[in-house]
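Enquirer: sharing a model prediction with you, sequence too.
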Amino acid sequence: MAFLQIDKLLETVVRERVSDLHITTGQPPVVRVSGHMVRLDTKSLEPEDTVALMKSITPERNQQELQEVGGTDFGFAFGDKARFRVAVFKQRGHIGMVLRRIPNEFLSFEQLGLPPIIRDLIRRPRGLFLVTGPTGSGKTTSLASMINYLNDNDDAHIITLEDPIEYYHQHKKATINQREVGVDVPDFPEALRRALRMDPDIILVGEMRDLATISSAITAAETGHVVFGTLHTTGAQGTVDRIIDVFPTNQQEQIRTQLSTSIIGILSQALLPRKPKGVVAAYELLVVTPAIANLIREAKTYRINSAIQTGRKFGMQLLDDALFNLWKNQICEEDDVVVRSNQPGELKARIARAKKGLLDDEPEDEEDEE
């Protein structure tokens, strides 16, 4: 019974192209459409319904983990229609589940609206490229698109370390090995240590969440590999600070130096509702120039934002400028852009000025002409 039921639900998710399916007791299943939570028009779920739905898709190993620690994550394929990243958890003693749809097709840089300069940055021979932003901001999709681009264009060996694997890549021009943490290898630090012995050109580290992983990723980038990593930070400036703060004080100066020579760029993103429906991403991009490398080395990260602003000719942009443009071009509502801004007060004031017809971004453009 349950499998038929989950099948029906997943059919709906795929057909309506919703991003997430939420299953919890005491209400019907809920889907997230264009950022909004919408209840499906079916019966309220009883505790035994959620258990049956969970058992119909959750591997034995994960059911055991759920019993032991109260939660588990895994990826699973719904035929060839879509893949899902599933989080199962206990709440008030009952089972809850969230299934996030991972589209089957890779989106191009144009479809995602990624800054064009990224093509050149990710084809450098070595270095660290970070994609950051809150959970659900589309980091995985952007990275999958970049890996797919490299797979189409370069005869490289690409290793991805993921928890769980989301997008499946076929071997095209590149050879791709995808290792799932918890299935193929116990943890990220171990996966990264092993990866360096596998003759890689490009390594994707799904999450840089602890000292050991961050440290190994920086070392890998220094030793002639391109390393992609994700962090849950907002903004390029905050990302650099966050990485350095993970290290003990007596190592921070050395890490600043290492980071300044190994980092290629930081893409920071936010996902917001598009008018009238759908979603759109806003991007902040820091391209590490010699001047910016100096700011990192000299602990002057507070000057990164103004350096991004004057670095437009290198393809850089601030998140708040991207958000302002989404509002100005009538793609997004004012409230939606302000709430995702790094400096909401300033962005609100800028929008107010623009409404009065006072645009304040002309002078900077003149600088760029020189």
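Expert: Structure received.
Enquirer: C-alpha from now on. contacts and neighbour counts both.
Expert: Noted.
Enquirer: next, the distance between the ends of stretch 292-302.
Expert: 11 Å (Cα to Cα, to the nearest Å).
Enquirer: which parts of it are buried?
Expert: 292-297, 299, 301 (16 or more other Cα atoms under 10 Å).
Enquirer: in JSON lines, list these along with distance to A217 and secondary structure.
Expert: Listed next are those as JSON lines, based on distance: Cα to Cα, whole Å; DSSP: H, G, I helix; E, B strand; the rest coil:
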{"residue": "I292", "distance to A217": "20", "secondary structure": "helix"}
{"residue": "A293", "distance to A217": "18", "secondary structure": "helix"}
{"residue": "N294", "distance to A217": "21", "secondary structure": "helix"}
{"residue": "L295", "distance to A217": "21", "secondary structure": "helix"}
{"residue": "I296", "distance to A217": "17", "secondary structure": "helix"}
{"residue": "R297", "distance to A217": "18", "secondary structure": "helix"}
{"residue": "A299", "distance to A217": "21", "secondary structure": "coil"}
{"residue": "T301", "distance to A217": "21", "secondary structure": "helix"}
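Enquirer: just the closest of those to G93, please.
Expert: Nearest to G93 among those: T301, at 45.8 Å, using Cα to Cα.
Enquirer: one more to weigh against that first structure:
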Amino acid sequence: MMLAEWVLKARTLGASDLHLQAGTPVVVRVRGELSPISELLPAARVAEMGRELLGNEQWEQFRERGSADLSINVAGTRCRVNLFQTVRGAALAVRLLTSSTNTLKSSNLHPDLSKLTAAQTGLVIVSGPTGCGKSTTLAAMIEEINASRARNIITIESPIEYLYTNNRSFIRQREVPTHSPSYEQAIIDALRENPDVLVIGEMRTAEAMRLTLNAAETGHLVLATMHSSTCAEALNRMCMSFAAEIQGSIRAQVADCLVAVVCQRLEYLQDYQLRVPLCEVLMASSNAKGTIRGGAFSQLATVIQSGGEDGMWSFDRYRRWMDQKRDWVMPSRQVANPPMDTQPYTTPTPPPVAPPTRKPPEAPVDISIDENVDLAELARKIEKKIR
């Protein structure tokens, strides 16, 4: 099968991810669970898929570097693809994205998150572990702005996952390294391109974080993502990325420009057979800013617990809202009851071999004996009949 056929099959099963590796079965992730759906893939077939995706020139670069990122449309589905080398050979990790961007409502997020996009300046951080839907939440926030206000929005991503259509806003999407050699250079360039909103796909380095904070301080609304398990961990990680002697000034800078931190993880709703984001939200209240300046990040959980009137949400409080919600939106590519072939693939058991049938015994030889018959002739007849 070609990659497009595997993507179609994964989409039919309601999968979020597709994994292909030489010498192993094709694996899909459905509702967070991995299931093999094929026989072992030959190494040559996986390498052929990779070469078709990258082209000859980029394929040679991939062989030298050992990995490659790209986002493409495969069989009508927007996919983020990571191609990498393993001990078995080439492998592909394919994230199936929705064909179009979603709103906060269709992403099953709390409507209060729309308030974060109303800020004129400052920093909004969307955090969470890998694969928790940070990019989808970020895209929903961009669409919230795009539908309601005329803004110049510049996105910096690696790779570009969602393609936006200008509505009220004007959206310029840049990809690293296709359109700029690095996040750092792209952020510097963006500040000269008259943005109202700057979207940074991921703050990976201390320099990228420093430039992001500077952009948020200079009159822009900055939306960015980070990997973390809580809001406090996201802010602590950001500040600890800098040298010890300047961490105090960085904490002050973060406190001054912060709008909010949203940390999310995915939770499975058995009744709806649906995975939805469970969020923690830290708003930049005066109490939160003072805690950040003092570096007491461990106390931010208490700030969130007591900050309901400021629009903050703890995981427990957000879960109670989820328990009361009934109008969940089902993603178009998710099926409520996936076919049975999402079960682990096993080699078919051969049918039992029936024991050999025995030939029924010959009917007895009926020879009438006459007293005058020649016995030697009779013996020859019997021997001939048996043969």
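Expert: The structure has been received and is ready for your questions. None of the values given here were measured: they were computed from a predicted structure.
Enquirer: show me which of the buried residues of stretch 292-302 of the first structure is closest to Q91 of the first structure.
Expert: Nearest member of these to Q91 of the first structure, counting by Cα to Cα, is T301, at 41.2 Å.
Enquirer: can you tell me how far the alignment partner in the second structure of that closest one is from L116 of the second structure?
Expert: Matched by TM-score structural alignment, T301 of the first structure corresponds to F297 in the second structure. Shown here: F297 of the second structure relative to L116 of the second structure, a distance of 22 Å by Cα to Cα.
Enquirer: that older thread, once you drop chain neighbours, what's closest to the match of T301 of the first structure?
Expert: Residue nearest to F297 of the second structure in three dimensions, not counting chain neighbours: A232, with 5.5 Å by Cα to Cα, 6 or more residues apart in numbering.
Enquirer: the one you found pairs with which position in the first structure?
Expert: Matched across to the first structure, A232 of the second structure falls on Q237, judged by TM-score structural alignment.
Enquirer: equivalent analysis for V197 of the second structure, please.
Expert: For V197 of the second structure, the aligned position in the first structure is occupied by I202, per TM-score structural alignment.
Enquirer: okay but its match is in contact with H225, surely?
Expert: Yes - contact criterion Cα atoms under 8 Å: I202 of the first structure and H225 qualify, at 5.7 Å.
Enquirer: for those two, indicate the residue with more neighbours.
Expert: Ranked by neighbour count (other Cα atoms under 10 Å), I202 of the first structure and H225 place I202 first, with 27 against 23.
Enquirer: tell me who's in contact with the aligned partner of T50 of the first structure in the second structure.
Expert: Matched to the second structure by TM-score structural alignment, T50 of the first structure sits across from V46. Contact analysis of V46 of the second structure by Cα atoms under 8 Å, 6 or more residues apart in numbering lists 20-22, 90-91.
Enquirer: export these as JSON lines, with columns for neighbour count and distance to P159 of the second structure.
Expert: Converted to JSON lines, those look like this (neighbours: other Cα atoms under 10 Å; distance: Cα to Cα, whole Å):
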{"residue": "L20", "neighbour count": "23", "distance to P159 of the second structure": "20"}
{"residue": "Q21", "neighbour count": "25", "distance to P159 of the second structure": "21"}
{"residue": "A22", "neighbour count": "22", "distance to P159 of the second structure": "24"}
{"residue": "A90", "neighbour count": "24", "distance to P159 of the second structure": "20"}
{"residue": "A91", "neighbour count": "24", "distance to P159 of the second structure": "18"}
